[in-house]
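[1] Pasted the sequence and its predicted model underneath.
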Amino acid sequence: MHSLPSVTIDAGVLAVPHVDCAKDDAFQYVDTLLDWSKLLDEPWVAIYMSERASESLFADGLYPLRDQLRELFNAHGIVEYDVNTVARIANQLLAITPSFETYYRVKDVLSEHLETDPDVIRLTTHDGLQSDLARCITLIAVLRKHCSQPLGGHSLILREAPKQVIQVRAHIHELEHSRDDIPVLPCPPELFEGDVLVCDDFRGLIDCLDESAILVGASDDLGIDLAVRIALFKNAIAQGDSPDWSGVVVPAIGSRFRELCQQVCADQGDSVPPKILRSIIETIKGDNLPAVHALRTGPGGNDPQRMRGSDKAQRRDIDREFHLHYWECADGTVELASVVYHNDFSIPG
């Protein structure tokens, strides 16, 4: 998939809590670390760390060394997890290459009077972590405002995210980079203003992603699968469920679905992709059945339904103009075939 959704993990997420912290905080730290480590195995997201993450953690005495983790585990009776496993995960995350700065070709920023709303900078009182977070937030805000975003967007993972969108204001004196798409930034006393998407758990990360943009911009079926999976996940949450990401059942993607779906999206603009995703959700969940009709071999109501062996061709109304064609397979699964205009009754086999 072209231009993967991406995240930068703030070093503060990996900062080992003080041994005197509350027991719940100690357990939450380990749970959070293990949860984010699962992203390492996901093919659809690119993960980055600041090149100064390790340096900041060491400077503040918060690097998750085995001795510190063992002391934390012993103090709070943590036996459910293995110290070596947690230390290995922390090191694995901190060793991710390339760094955020290298990948996005932004080296450093000289700024002052940084304000974020809500104030996430002061969620940590440690100088090294605070400085690195301020630098990363400023750089991400500049990239988000002036540069092409990764498909689905870029999120900053924090230990605590009070709000999904953080407003950023700062005096920027100098930006060191090697990009050709960043314009001249406002000079002090004029303020730079931007925003950053942040999250502190997996559900928050998925909520930050734009499934419609992913559907339209996907360069392969992995991207289509991801867009549909996100839409189904968000729908389940909206219905009050607690979905398991790995358990989300996504329909098969037909060989020409991406091409034909994106063709319609390109012709019609931003209003159509959300409708397509809604109709796919309805198809998977068996909702809005009056919108479903047998796709027949001819124009007559008595003409036989198109078949592919034992699979039945179906036509679901997206709206008056557009329709979702899919195969209702004999094994009970669904294969998405095409998105078509009203007068098109074809379906790829």
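    Thanks, I have the structure now.
[2] hey, let's count contacts and neighbours off CA atoms from now on
    OK.
[3] max-length helix in this structure?
    helix 127-146 (DSSP state H).
[4] list the buried ones in that helix?
    Buried positions in helix 127-146, judged by neighbour count with 16 or more other C-alpha atoms under 10 Å: 128-130, 132-144.
[5] try this one next to it:
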Amino acid sequence: MTNIYLDSYLLAYPSSKNESVTIEDFEEYLENLLSWRELRDVNWSDILIPKNTPNILMQYNNYPHWDDLKISLSQTGLNQIYQPKDIIELVDNFLHLKTIEDAIGINDILFDNVATSVDENVGQRPATYLHELNRVLMLISLNKYLFPSQNENYLITRNIGNSLVEVNGEIHDCEFVNEGLINSFPLTINGEIISCATLKDIILNIDPVNMWKNSRSIAGYIDALFIHVYQRMCFTGLDPENMPNWSFGKEFIETCREHGFLNNETKIRTLLRTCTDTILEVDLPATHALRTGSGGDNPQRKRGEDKAWRRDVDYEYHLHYWQTGRGHELASVVVHNDMSIPA
């Protein structure tokens, strides 16, 4: 599973009661926060937040209260677009996410000597938020250390943008919920974490092959192919908002399993490319009508108004699919001489 980590500073509201806060500060906060609204609908990743976030926001008056928000929205003219409840509901949704600590299985960590490649970018933050960012980076690094087989990790924060964050530090102790997974300290941390400025940046960085290989449910395979199609559309200048409809047939994943297309990375890469070509209707010479018999004059196989098609995966394997009024239905992966297709 891909992990997306929210830094507490992402939610830190620049209160109008603070005389040093400008309208530009509020607009930057609002624009950055609202750009992550779509995270609420993501089902291909765990979205995690540090457990200290609610207390920090309240302690430093950085929770967006109704009256203060109303004033700020009016001053910027954004009250014609957003209402205070829109912002408060979004922040509250984030505050109710699963915590990083719960995901790892710890209560807290003791760390020191943290240095990162983005120290200059975040140096203007209040000391508490800077400490909390370092703590989040240590937690991410700890999670990667404890569970190296997990998928990718991404950081969401402010003032860093798209960056490969280099992290160095020491973890001196961990308070595990159950039995400790580390027997000796200090644990020296040397690693890299990807920070992204938008959800699109995260999607473009994810490896769909690895995601497919580590999927354990139909939904996981659907998400992996969705991301592969999304990436192809972006890389070829197409708008992923206009992604064609597509679906898996009820036997598709099982036929993939039978022929080794769930675990072999080379096969997975080829299959995802073939499925994406099918969905986007490119490389049409690789497609052939799936006919009722072996003769070229035999009619194309149909299921009501749906038409059966065959596309090369490679020399040995082929993808069979239905062209329907609701988009392409990926039906099965078969060997070369298998002309069947699940109805």
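    Good, I have the coordinates. Keep in mind that what you see is a predicted model, and the values were worked out from it rather than measured.
[6] Helix or strand next in line after the longest helix of structure 1, which one?
    Counting by DSSP states H and E, the next helix or strand C-terminal to helix 127-146 of structure 1 is strand 154-157.
[7] for the longest helix of structure 1, packing partners?
    When contacts are defined as 3 or more C-alpha pairs under 8 Å, 6 or more residues apart in numbering; DSSP states H and E, helix 127-146 of structure 1 packs onto helix 53-59, strand 106-117, strand 165-177, strand 192-199.
[8] Return the residue of structure 2 aligned against S310 of structure 1.
    The alignment partner of S310 of structure 1 in structure 2, by TM-score structural alignment, is E305.
[9] follow-up on the earlier one: once aligned to structure 2, how far is the longest helix of structure 1 on average?
    Taken over the aligned residues, the distance from helix 127-146 of structure 1 to structure 2 averages 1.4 Å (mean C-alpha distance after the TM-score superposition for structure 1).
[10] Show me the contact partners of that helix.
    The set of residues external to helix 127-146 of structure 1 that reach it, using C-alpha atoms under 8 Å, 6 or more residues apart in numbering, is 10-12, 50, 52-53, 56-57, 59-60, 106, 108-109, 114, 121-122, 124, 149, 168, 170, 181-183, 194-196.
[11] Spatially nearest residue to the match of S310 of structure 1 (excluding sequence neighbours)?
    T324 (7.2 Å; C-alpha to C-alpha, 6 or more residues apart in numbering).
[12] count of neighbours near G295 of structure 2?
    8 (other C-alpha atoms under 10 Å).
[13] Help me confirm that the residue nearest to E305 of structure 2 comes into contact with D306.
    Yes. Using C-alpha atoms under 8 Å, T324 of structure 2 is in contact with D306, at 4.7 Å.
[14] residues touching M1 of structure 2, list them.
    For M1 of structure 2, counting by C-alpha under 8 Å, 6+ apart, the contacting residues are 44-46, 150-152, 211, 214-215.
[15] Please identify the residue in structure 2 that aligns with I280 of structure 1.
    In structure 2, the residue matched to I280 of structure 1 (TM-score structural alignment) is C275.
[16] Who are the contact partners of its match?
    With C-alpha under 8 Å, 6+ apart, C275 of structure 2 has these contacts: 225, 319, 330.
[17] before we move on, what about I268 of structure 2?
    Counting by C-alpha under 8 Å, 6+ apart, I268 of structure 2 has contacts 209, 212-213, 261-262.
[18] For the residues you listed, name the two members farthest from one another.
    Largest separation among these by C-alpha to C-alpha: V209 and F261, giving 10.6 Å.
[19] returning to what we had before: filter the contacts of I268 of structure 2 down to just the ones in helices.
    Using DSSP H, the subset of the contacts of I268 of structure 2 located in helices is 209, 212-213.
[20] Buried subset of these as a PyMOL selection?
    A single PyMOL command selects the buried members of these (16+ other C-alpha under 10 Å):
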select buried, resi 209+212+213
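[21] All the helices of the stretch 201-343 of structure 2, in order from the start?
    Assigned helices in the stretch 201-343 of structure 2, in chain order: 208-213, 218-235, 252-258, 265-280 (criterion: DSSP state H, counting those that start in this stretch).
[22] to the chain's geometric centre, what's the distance from the longest helix of structure 1?
    Put simply, helix 127-146 of structure 1 sits 19 Å off its chain's centre (C-alpha atoms, centre = their mean, to the nearest Å).
[23] which residue is nearest the centroid of structure 2?
    By C-alpha atoms, centre = their mean, the mean C-alpha position of structure 2 lies nearest to S45, the distance being 4.9 Å.
[24] wait, isn't that residue in contact with N3?
    Yes. In this structure, S45 of structure 2 is within contact of N3 by C-alpha under 8 Å, at 5.5 Å.
[25] Now for the two: what residues contact both?
    Counting by C-alpha under 8 Å, 6+ apart, no residue touches both S45 of structure 2 and N3.
[26] Give me the spatial nearest neighbour of the equivalent of L197 of structure 1 over in structure 2, chain neighbours excluded.
    Structural alignment (TM-score structural alignment) places L197 of structure 1 against I194 in structure 2. Counting by C-alpha to C-alpha, 6+ apart, I194 of structure 2 lies nearest to L164, which is 4.7 Å off, once chain neighbours are set aside.
[27] Could you measure from that neighbour over to A197 of structure 2?
    12 Å (C-alpha to C-alpha, to the nearest Å).
[28] just V91 of structure 2 next, same as before
    Distance, V91 of structure 2 to A197 of structure 2, by C-alpha to C-alpha: 18 Å.
[29] And for R125 of structure 2, the neighbour number?
    For R125 of structure 2, the neighbour count with other C-alpha under 10 Å is 13.
[30] Perfect, that will be all.
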